[in-house]
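Undergrad: Below are the sequence and a predicted model; questions follow.
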Amino acid sequence: MFSRFLDFVERAGNKLPHPFMLFVYLALGIIGISWIISFFNVSFEHPETGEMEQIQSMVSAEGIEYIISSMLDNFTGFAPLGLVLVMMFGIGLAQKVGLIETFMKKTILNAPKSLVTYAVIATGIIGNLASDAAFVIVPPLAAMVFYALGRHPLAGIAAGFAGVGAGFTANVIITGTDALLAGISTEVASNVSSEAFVTPVDNWYFMLFSVLMLMFIGTWITEKIIEPRLGKYDPSLGEADVKDQKLEEITPEKNRGLRNAGIAGLVYLALVSLLIVPGNAILRGEDGEIVPSPFLENIVPIILFFFIVVAISYGLTVKAIERTRDIPEYMADAMKDMSGYIVLIFAASQFIAYFEWTNLGAFIAVSGAETLTNINFTGLPVIVAFILLAALLNMFIFSGSAQWVLMAPIFIPMFMALQYDPAFVQLAYRIADSSTNIITPLNPYVPMVLAFMKRYDKSAGFGTLFAIMLPYSLIFLTVWILILVVWTMIGLPIGPGVGMNL
């Protein structure tokens, strides 16, 4: 039954156009829908101003002028664009000089035998700093470690893939994902309320706790469900060279690089703390508060400089950086990896701008909020329903940012009308998006992980992979939802000064 469902998802998802073209078609759809609805003089009361608004047609003199005149501003003014590109200067530099890869390998290889599974999952989660690199490094490395310890290598691959994929949105520090999603949320929420703003740290408390939850739950799934199901590994099932594989030790030079990067990072954090901790510190608010404050408002540049400092320290030690010109060249190389994202954002920014200009977004939000209120479907049940819907859609749209661009213009205004903080809505989406990453056939890394599996079991297929990963996905999603419900009922903040309600 589930296999047939996955086959359907794969067929349906493969028929979807490229995300860029998807947003082009959606933008054209907004133009057509606004033109049709404008004939019916549909009006509604704007939730912020209290004034009556009408659906504006884009097939009009004003609409056509807006399409032409706003195109560049829609793109260059799109909040996530600058945030993500700036973050990638630092993270990309750390990745290109080899710091993140070495850190991931060091963490797994040096873990005590009893803590190897924890280390694999934690490294996968934290490794999402390196985005694609984590998918390439962690699962095969985990398989080799498990095999060397006499454990089933497919269980290692499963644990690594679960950490990287299902834990993609969680981390102990602020990442590019935080900046990207917060930018999209702010772009949408600011159209509902001019004061609405979502910062990259608004989900940090919850996501920090999520790292621990995923580590313990993921380890339990691996050792109590996956390994017993796989049984004892038979090396004859794998490729001929499986027995001869060896774990590459971290070189002394790279170990020194990690040490120097750690020292440099601690010195940097100590200096930054001097700008935050004292009561009259310059990064505190006007009355000495942390929330809000210049520190939180400028968290992206602070994190950028942290990654630049540790990356340069590591790069100089291992001689990956020998000249000053190497630094901008590594950054430029990292930006090449972002070219697809930049192209996608051009189309996505037009779609969101059209959606807001026509007032379709506000109309759907107001109508949807009124309907939910009238049927008394509010509170946590509607948030849980939203998570399940997003998890289902993630089976068809793998890109987390692309899916959020589609969902945010509808659900953020709707939930804001019900007095939910946009950062809380974003958090609910992140739970759904992460949990099902590892079981959607549209995940571009699924074939690669399957290739890793075939190295150890030549008969392994997609069915094997999804059967192994399904427990992680379902249990992570269930536990995450339960934690969110309890977290909210207790009234804990999900980030600095941020809770469930506005």
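TA: Structure received. Bear in mind the structure is a predicted one, so any value in this text is a computation, not a measurement.
Undergrad: CA only for contacts and neighbour counts going forward, please
TA: Fine.
Undergrad: what's the helix ranked longest in the chain packed up against?
TA: Taking DSSP state H as the criterion, the chain has its longest helix at helix 462-490. Helices and strands touching helix 462-490, by 3 or more C-alpha pairs under 8 Å, 6 or more residues apart in numbering; DSSP states H and E, are helix 204-221, helix 422-435.
Undergrad: swap the cut-off to 10 Å and go again
TA: helix 2-15, helix 153-161, helix 204-221, helix 227-230, helix 380-393, helix 422-435, helix 446-456 (3 or more C-alpha pairs under 10 Å, 6 or more residues apart in numbering; DSSP states H and E).
Undergrad: helices or strands next to the last one in the packing?
TA: Contacts defined by 3+ C-alpha pairs under 10 Å, 6+ apart place helix 446-456 against helix 132-148, helix 153-161, helix 462-490.
Undergrad: Give me the buried positions along it.
TA: 446, 449, 450, 451, 452, 453, 454, 455, 456 (16 or more other C-alpha atoms under 10 Å).
Undergrad: ditto for the fifth one
TA: Residues of helix 380-393 classed as buried: 383, 384, 386, 387, 388, 390, 391, 392, 393 (neighbour count, 16+ other C-alpha under 10 Å).
Undergrad: do the third one as well
TA: Buried residues in helix 204-221, defined by neighbour count with 16+ other C-alpha under 10 Å: 204-208, 210-219, 221.
Undergrad: picking up where we left off before, how about the buried residues of helix 380-393 in TSV, adding distance to residue 353?
TA: Output for the buried residues of helix 380-393, formatted as TSV (distance: C-alpha to C-alpha, whole Å):
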residue	distance to residue 353
383	26
384	28
386	24
387	25
388	27
390	22
391	26
392	26
393	23
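Undergrad: List the buried residues in the longest helix of the chain.
TA: 462, 465-466, 468-473, 475-477, 480-481, 483-485, 487-488.
Undergrad: how deep is residue 278 tucked in, by neighbour count?
TA: Residues lying near residue 278 (other C-alpha atoms under 10 Å) number 12.
Undergrad: Quickly find the element holding it.
TA: Using DSSP states H and E, residue 278 sits in no helix or strand.
Undergrad: I'd guessed it sits against residue 285; true?
TA: No. Using C-alpha atoms under 10 Å, residue 278 makes no contact with residue 285, being 11.8 Å away.
Undergrad: How about residue 269, nearest residue that isn't a chain neighbour?
TA: Nearest residue to residue 269, sequence neighbours excluded (C-alpha to C-alpha, 6 or more residues apart in numbering): residue 306, at 7.8 Å.
Undergrad: okay, now the one to match up with it:
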Amino acid sequence: MSSVVAQQKSSRGRIQKFLNIVETGGNKLPNPIIMFFYFTVITYVLSLVMAKLGVEVSYETLENGSIVEKTTGVVNLMSVEGIRNLFTKAIPNFTGHPALGTILIAMLGVGVAEKSGLIDALIKKIVLGVPAALVTPVVIFAGVMSNVAADAGYVVLIPLGAIIFMGFGRHPLAGMAAAFAGVSGGFSANLVIGTVDTVMAGITQPAAQILDSTYTINPASNWYFIIVSTFLITGLGWWVTDRIVEPALGRYRRDTDESGKSEFELTALEVKGLRAAGLSVVLFGLGVLLLTREGAPLGAYAAQGGKVVDPFMEAIVFILGIFFFLPGVVFGFVSRKFKNGGEDIVAGLVDSMKQSAAVIVIIFVSAQFIYAFTASNIGTIIAVRGAEAIKATGFSGTPLMVVFIVATALINLFIGGLTSKWMMMSPVFVPLFMQLGFSPEYTMLAYRIGDSTTNIISPLMSYFPIIVAFAVKYKRKGEDLGVGTLVSMMLPYSVVFLGGWIVLFVVWSLLGIPIGPGTATTYIMG
């Protein structure tokens, strides 16, 4: 028995040594703002060199619902037009960044909720009401479920995870890592069908129709698998957080003295405020339900061409901003934390923007890199070459699908965007795997697994530098905290999630269980 324990300690020691190397090496990288500036410069230089060498690829892709053959070469960003775009597109790149509006609107609501004391009161309620042993799985599960609300989990739940862990006397970075693992690493898991499922089905169907013009795909075609995946990711993330990530971080010492559990006791006014805030949330929820009825302002409707538009999902971030703002105001007045009327509300709004300053700067710089990387077509070259490499492996059957999952995970490190990559890859792989006897829905599922697992370790992922900015808040004196710290924290999740999901995928395949309602893993050519 003692030898087994010794072996486990030795194994954990080797893992920790490796993670320390990753962290040390990663933290030697410049500040994320400077790093993205360097990335942008390198992309411009590479575009010149690769364009002069005539690097190009041919592939099939989706355009207006049809499969078309395209040849794409590297665009020289150092040309007259490229330099012109550098200046003229800088502001649109920034204002069009998907994270900008999401973060600012969500943070406005959260800022008022924080200023009023609502966030602190909720944390106290959680600390008093949730068993300490279940905090980790609750945070991860909430992260997985949050992807129904678009990107809101990144800007609300991840910083909230840090606060919750700190409330339990645990390391806030472990809470942030757990939430990030659920939100991003578990992006292809959930208990309900969301917009991602609808979009992915819409992209996969035309690719399947290359071989079978009558083939249709149900958005719920992966539902059974993603339901089971929700519990798999929650369990694996729980184990990684409590056994690997948090022990490696060590004890977190707060700047203020810790006075024990009593600091989490709610005052009578706070209890009254929470009840009033809860009532305001219920009333707000009923109001939203009324607005989303058929024919109501936020109800889904069919636009020109038969396309179904869902205003509710388009407005979800703004709705979430109000979701925090409204109960924050109610709590502030009922608990008497707001004593100066509207002045306190304005102060909360302004403070939230002050806290977002570093994030806004990172978004501006990273937006320029994302534009350059996309406009140069270097990402497309990487994706297509990766697809060609997979086809050249010579694997067949389920092992080939596993190779496809791993390859997708690697490609995701260099080119983000779930749907943009799939638009390029689906016309290649969906028909290929159909000919090998695999259903389009099964191929789509394999792609989603690979895409999710490396989001959390890719500095090129839109929200990655923003999470670094959130994490810096918990930096202690004498500590380095940068890209390396976040990568080393998230790497165990990425490896374990990928391994665990592959095992589930293989077992599911061998048993021949439907991956969704009426959806098989196999396809028989007609």
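TA: Nice, thanks for sending it over. Note that the structure is predicted; figures quoted are calculated from it, not measured.
Undergrad: what's the counterpart of residue 346 of the first structure in the second structure?
TA: Here residue 346 of the first structure is matched to residue 364 in the second structure, going by TM-score structural alignment.
Undergrad: Now do that match: how many residues are near it, please.
TA: Neighbours of residue 364 of the second structure (other C-alpha under 10 Å): 19.
Undergrad: How about the secondary structure of residue 70 of the second structure?
TA: The local conformation at residue 70 of the second structure, judged by DSSP: H, G, I helix; E, B strand; the rest coil, is strand.
Undergrad: Just confirm it contacts residue 59, I think it does.
TA: Yes. Counting by C-alpha under 10 Å, residue 70 of the second structure does reach residue 59; the two are 5.5 Å apart.
Undergrad: Which one of the two is surrounded by more residues?
TA: Counted by other C-alpha under 10 Å, residue 70 of the second structure and residue 59 do not tie: residue 59 has more neighbours, with 19 against 12.
Undergrad: elements contacting the host helix or strand of the more buried one?
TA: Using DSSP H and E, residue 59 of the second structure sits within strand 56-63. If contacts are counted by 3+ C-alpha pairs under 10 Å, 6+ apart, strand 56-63 of the second structure sits against strand 66-73, helix 195-208, helix 378-391, helix 418-435.
Undergrad: buried sites along the longest one?
TA: Spelled out, it's helix 418-435 of the second structure. 418, 421-434.
Undergrad: same question, the first one
TA: Burial within strand 66-73 of the second structure, assessed by neighbour count using 16+ other C-alpha under 10 Å, is assigned to 67, 73.
Undergrad: from the chain's centre, how far out does that strand sit?
TA: 29 Å (C-alpha atoms, centre = their mean, to the nearest Å).
Undergrad: Beyond it, next helix or strand please.
TA: Trace forward from strand 66-73 of the second structure with DSSP H and E and the next one is helix 80-88.
Undergrad: which residues of the first structure does that next one align to?
TA: Counting by TM-score structural alignment, helix 80-88 of the second structure pairs with residues 61-69 of the first structure.
Undergrad: will you turn the helices and strands packed on strand 56-63 of the second structure into a markdown table that also has distance to residue 315 of the second structure?
TA: Converted to a markdown table, these look like this (distance: least, C-alpha to C-alpha, whole Å):
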| stretch | distance to residue 315 of the second structure |
| --- | --- |
| strand 66-73 | 29 |
| helix 195-208 | 13 |
| helix 378-391 | 30 |
| helix 418-435 | 20 |
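Undergrad: Tell me which of those sits nearest to residue 134 of the second structure.
TA: Smallest distance to residue 134 of the second structure across these (C-alpha to C-alpha): 28.6 Å, for helix 195-208.
Undergrad: what comes up buried for the closest one?
TA: Quick answer for helix 195-208 of the second structure (16+ other C-alpha under 10 Å): 196, 197, 200, 201, 202, 203, 204, 205, 206, 207, 208.
Undergrad: do the same with stretch 330-341 of the second structure
TA: 330, 331, 332, 333, 334, 335, 337, 338.
Undergrad: Between the two ends of that stretch, what distance do you get?
TA: 11 Å (C-alpha to C-alpha, to the nearest Å).
Undergrad: One more: stretch 227-244 of the first structure?
TA: Using C-alpha to C-alpha, the end-to-end distance of stretch 227-244 of the first structure comes to 23 Å.
Undergrad: Just put the buried residues of helix 195-208 of the second structure in JSON lines and tack on distance to residue 45 of the second structure.
TA: Converted to JSON lines, the buried residues of helix 195-208 of the second structure look like this (distance: C-alpha to C-alpha, whole Å):
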{"residue": "196", "distance to residue 45 of the second structure": "35"}
{"residue": "197", "distance to residue 45 of the second structure": "38"}
{"residue": "200", "distance to residue 45 of the second structure": "34"}
{"residue": "201", "distance to residue 45 of the second structure": "38"}
{"residue": "202", "distance to residue 45 of the second structure": "37"}
{"residue": "203", "distance to residue 45 of the second structure": "33"}
{"residue": "204", "distance to residue 45 of the second structure": "35"}
{"residue": "205", "distance to residue 45 of the second structure": "38"}
{"residue": "206", "distance to residue 45 of the second structure": "37"}
{"residue": "207", "distance to residue 45 of the second structure": "35"}
{"residue": "208", "distance to residue 45 of the second structure": "38"}
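Undergrad: quick check, nearest of these to residue 78 of the second structure?
TA: residue 203 (33.5 Å).
Undergrad: residue contacts, the residue lying closest to that closest one once chain neighbours are set aside?
TA: In this structure, residue 203 of the second structure finds its nearest non-sequential neighbour in residue 423, 6.5 Å apart by C-alpha to C-alpha, 6+ apart. By C-alpha atoms under 10 Å, 6 or more residues apart in numbering, residue 423 of the second structure lies in contact with 60, 61, 62, 63, 67, 200, 203, 204, 207.
Undergrad: again, but for residue 33 of the second structure
TA: 358, 359, 361, 362, 363, 364, 365, 366, 465, 469.
Undergrad: Looking at the first structure, which of the residues you listed hold up?
TA: Counting by both residues aligned by TM-score structural alignment, their matches' C-alpha atoms under 10 Å, the first structure reproduces these contacts from these: 358, 359, 361, 362, 363, 364, 365, 366.
Undergrad: picking up where we left off before, tell me the one among the buried residues of helix 418-435 of the second structure nearest to residue 140 of the second structure.
TA: Among these, and counting by C-alpha to C-alpha, the member closest to residue 140 of the second structure is residue 418, at 21.0 Å.
Undergrad: Please look at that closest one and residue 196 and confirm they touch.
TA: Yes. Under the criterion of C-alpha under 10 Å, residue 418 of the second structure makes contact with residue 196 at 8.9 Å.
Undergrad: Residues that sit against both of the two, list them.
TA: residue 187.
Undergrad: Export the contacts of residue 33 of the second structure as a markdown table, with columns for distance to residue 146 of the second structure and secondary structure.
TA: Formatted as a markdown table, those follow (distance: C-alpha to C-alpha, whole Å; DSSP: H, G, I helix; E, B strand; the rest coil):
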| residue | distance to residue 146 of the second structure | secondary structure |
| --- | --- | --- |
| 358 | 24 | helix |
| 359 | 21 | helix |
| 361 | 26 | helix |
| 362 | 24 | helix |
| 363 | 22 | helix |
| 364 | 26 | helix |
| 365 | 27 | helix |
| 366 | 24 | helix |
| 465 | 20 | helix |
| 469 | 21 | helix |
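Undergrad: Kind regards, and thank you for your time.
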